[in-house]
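J.: sequence and predicted structure below; questions after.
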Amino acid sequence: MTITDPVITLERFNESHLDGITALYNDPTITRQVLQMPFQSTEVWRKRLASDNERVVQLVALYQGTVIGNLGLEQFSRIRRSHAGNLGMGVAVAWQGKGVGSKLLAAALDIADNWMNLQRVELSVYTDNEAAIALYRKFGFETEGVFRDYAVRDGGLVDALSMARLRRTPKAG
């Protein structure tokens, strides 16, 4: 791809993005780095979109109207965990390393900090996904532990890191 300074826009996931999101997560290279199952239908994503929950923010990155990335941020619903949320993301292979993940993550963390008042944002990432780990570290995420045999991928079990970003505020009491 020889695009110089592409204009990448972010939008909240909506009906017009269904085919693009489905295609993104059905790419075998992306599927092997996330917890989605391969060959998911557009209906699976339509059901996720239908969930009207203000604790869930789904963003898409677009280039000329085409979905090139996605990030989901969910605030935990349990009262004693409502200060925390979890995120997951995927970026199209052709767009990895071109700032799409940074743009999505910056927007999501702005929402987490300034609109949801999250003090903790958590994620899990496969231990061999070095590019993603570097991106998360750039945004202040730290490794908290290793989930051994975390998920099935390519017929075997793979490890994942537990990472979190804490927004330090004075403790009560």
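T.: Ah, there it is. Numbers count the residues shown, from 1 in each chain.
J.: hey, let's count contacts and neighbours off CA atoms from now on
T.: Will do.
J.: could you measure from residue 48 over to residue 143?
T.: As judged by Cα to Cα, to the nearest Å, residue 48 and residue 143 stand 29 Å apart.
J.: do residue 92 as well
T.: For residue 92, the distance to residue 143 equals 25 Å [Cα to Cα].
J.: thinking again about what came up before, residue 48 and residue 143: which is more packed in?
T.: residue 143 (17 against 10; other Cα atoms under 10 Å).
J.: one more structure, for comparison:
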Amino acid sequence: MQIRSAAKSDAEAILAHCRKAFGETDFLMTEADEFNLTIAEEEAWIERSIRTGDLILVAEVDNEVVGMLNFRRSKSKKVNHLGYFGITIQEKYCNQGLGSKMLKQFLEWAEEEPGLEKICLEVFAYNQRAIHLYRQFGFQEEGRKVKHIKRKDGTYADELLMYKFVK
């Protein structure tokens, strides 16, 4: 298992990973049928992320992308000290420490990133596995969006807002 920063050349592998991950879980905001980026669009997103100081980590097993963490720093001056991240891991690779490894590497990067003080995330309130991981790394709940998620079966779920100060 290798975790590294993404490169433009990873675009096709990242797209394949996202399509797989979006199709096998109800814990992500994007549905598989909504995700239709082209390779060129994905390459542009990766290049823009690198150029603007954001971070995309990919986790590989046998040269296949099976997990990803992407972080986007807020660009407005008043909130430039913070940013949001999300993690996707293919179900087959869950509960093997991959999320912890990506989060650890990300937090080490964040602690060294000039001016970055606060890391934020949003997670579905019923995603107990992810919430447990985030709490292990010191993230705390700072808010809740009530009935923010409408699931396929018509039921609603809350979304939690969590944070951690890195400086």
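T.: Cool, got the structure. Worth saying up front: this structure is predicted, and the values here are computed from it rather than measured.
J.: TM-score for this pair?
T.: Overlay of the two chains. TM-score (TM-score structural alignment, normalised by the length of structure 2): 0.85; 160 aligned residues with a Cα RMSD of 1.9 Å.
J.: under the alignment, what does residue 11 of structure 2 map to in structure 1?
T.: For residue 11 of structure 2, the aligned position in structure 1 is residue 18, judged by TM-score structural alignment.
J.: sec struct for the counterpart of residue 144 of structure 1 in structure 2, please.
T.: In structure 2, residue 144 of structure 1 lines up with residue 142, judged by TM-score structural alignment. In three-state terms, and counting by DSSP: H, G, I helix; E, B strand; the rest coil, residue 142 of structure 2 is strand.
J.: correct me, but residue 142 of structure 2 touches residue 164?
T.: No - Residue 142 of structure 2 is beyond contact range of residue 164, at 9.7 Å (criterion: Cα atoms under 8 Å).
J.: burial check on residue 55 of structure 1, number of neighbours?
T.: Residue 55 of structure 1 has 13 neighbours, counted by other Cα under 10 Å.
J.: I'd assumed residue 72 was in contact with it.
T.: No - counting by Cα under 8 Å, residue 55 of structure 1 does not reach residue 72; the two are 10.5 Å apart.
J.: check which helix or strand covers residue 73 of structure 1.
T.: strand 66-75 (DSSP states H and E).
J.: do the same with residue 21 of structure 1
T.: Going by DSSP H and E, residue 21 of structure 1 is part of helix 18-26.
J.: who touches that helix?
T.: 30-31, 36, 38-42, 45-46, 66-70, 90-92 (Cα atoms under 8 Å, 6 or more residues apart in numbering).
J.: now, these that are in strands?
T.: 66-70, 90-91 (DSSP state E).
J.: from the contact counts, what lies against the lengthiest helix in structure 1?
T.: Counting by DSSP state H, the longest helix found in structure 1 is helix 100-114. Applying 3 or more Cα pairs under 8 Å, 6 or more residues apart in numbering; DSSP states H and E, we find helix 100-114 of structure 1 packed against strand 56-63, strand 66-75, strand 84-91.
J.: where in structure 2 does the longest one align, residue-wise?
T.: Counting by TM-score structural alignment, strand 66-75 of structure 1 falls onto residues 64-73 of structure 2.
J.: what residues sit buried inside the matching stretch?
T.: In terms of neighbour count (16 or more other Cα atoms under 10 Å), stretch 64-73 of structure 2 has its buried residues at 64-73.
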